[in-house]
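Novice: predicted coordinates and the sequence they were generated for:
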Amino acid sequence: MKPVVSALNAWSCVVISFFAIIILSILGSLFKSNHHSFTGSEGSPEDGAAVAGSIFTAVIVYAAFFVFCGFQAYLHTRANRRGAISLN
């Protein structure tokens, strides 16, 4: 199989997705537990569980990006080990 995206884009996507998954998971868990610093003021959302559901949906999307881009990075690494020449 040939990679669809460049190696730089694949590795950038892997790193960004990894950190997004970590940060959004922490934020989602804080909203789910109705932490006072996120749901305690007048401008804060009243239903922390609904906000957490939206954030966890974003985590799932970033996990899909992580898997796809990780596979693309693996294809680039495998092609470089075999000594394949890319004419892109």
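Specialist: Received it, and whenever you're ready, just let me know what you need.

Novice: contacts and neighbour counts: CA atoms only from here.
Specialist: Noted.

Novice: buried stuff in the lengthiest helix in the chain?
Specialist: The longest helix of the chain (DSSP state H) is helix 48-81. For helix 48-81, the neighbour count (16 or more other Cα atoms under 10 Å) marks 48-49, 51-52, 55-56, 58-59, 62-63, 65-66, 69-70, 72-76, 79 as buried.

Novice: what about G53, distance to A79?
Specialist: From G53 across to A79, the span is 39 Å (Cα to Cα, to the nearest Å).

Novice: ditto for V14
Specialist: Taken as Cα to Cα, the span from V14 to A79 is 18 Å.

Novice: do the same with P45
Specialist: 49 Å.

Novice: over to F68?
Specialist: Note on F68: its distance to A79, by Cα to Cα, is 17 Å.

Novice: before we move on, what about N34?
Specialist: Taking Cα to Cα, one finds N34 at 48 Å from A79.

Novice: presented hereafter is structure B, for comparison with structure A:
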Amino acid sequence: MKPVVSALNAWSCVVISLFAIVILSVLGSLYSVHESDPLRHQPAQRPGPHKAYSNNHAYTGSEDEPEDGPAVAASIYTAVIVYAGFFVFCGFQAFLHMRNSRGGAISLH
């Protein structure tokens, strides 16, 4: 089987996808984590259906938005799945380049 993309593009895609998976996973977990007291005994009790989720103004830019943190986390996790697909595809392309540079699947050296 021959690679579809060049070796440089394949390795660049692998590195970028890996960083995107890590960074987006952290962001998704920040949007889906429950707020708790400093000692982390129990979730904070606030009025409203979505106020129990952590929408920290440090990374959202506002204390009231987004209204549905778990929905934001779900869309971020969807992007993580897409980047995981890129990671697998580009990793396979990089593997094909490494195999072809050694003379194929079986080399008689």
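Specialist: Cool, the structure landed. Predicted model, so just to flag it, every value in this text is computed and none were measured.

Novice: report the TM-score for the pair.
Specialist: The TM-score (TM-score structural alignment, normalised by the length of the first structure) is 0.86; 82 aligned residues with a Cα RMSD of 1.5 Å.

Novice: distance of the aligned residue in the second structure for G70 of the first structure relative to S32 of the second structure?
Specialist: For G70 of the first structure, the aligned residue in the second structure is G91 (criterion: TM-score structural alignment). Per Cα to Cα, G91 of the second structure is found 30 Å from S32 of the second structure.

Novice: what of S12 of the second structure?
Specialist: 30 Å.

Novice: equivalent analysis for A10 of the second structure, please.
Specialist: A10 of the second structure is 32 Å from S32 of the second structure, by Cα to Cα.

Novice: who has more neighbours out of the two?
Specialist: A10 (23 against 19; other Cα atoms under 10 Å).

Novice: residues contacting the spatially most central residue of the second structure?
Specialist: Among the residues of the second structure, the one closest to the centroid is I21, at 2.7 Å (Cα atoms, centre = their mean). When contacts are counted by Cα atoms under 8 Å, 6 or more residues apart in numbering, I21 of the second structure touches V80, Y83, A84.

Novice: got it, and C13 of the first structure?
Specialist: By Cα under 8 Å, 6+ apart, the neighbours of C13 of the first structure are F65, F66, C69.

Novice: what residues does the residue lying closest to the last one once chain neighbours are set aside make contact with?
Specialist: Nearest residue to C69 of the first structure in three dimensions, chain neighbours excluded: A10, at 4.9 Å (Cα to Cα, 6 or more residues apart in numbering). Taking Cα under 8 Å, 6+ apart as the criterion, A10 of the first structure is in contact with C69, G70, Q72, A73.
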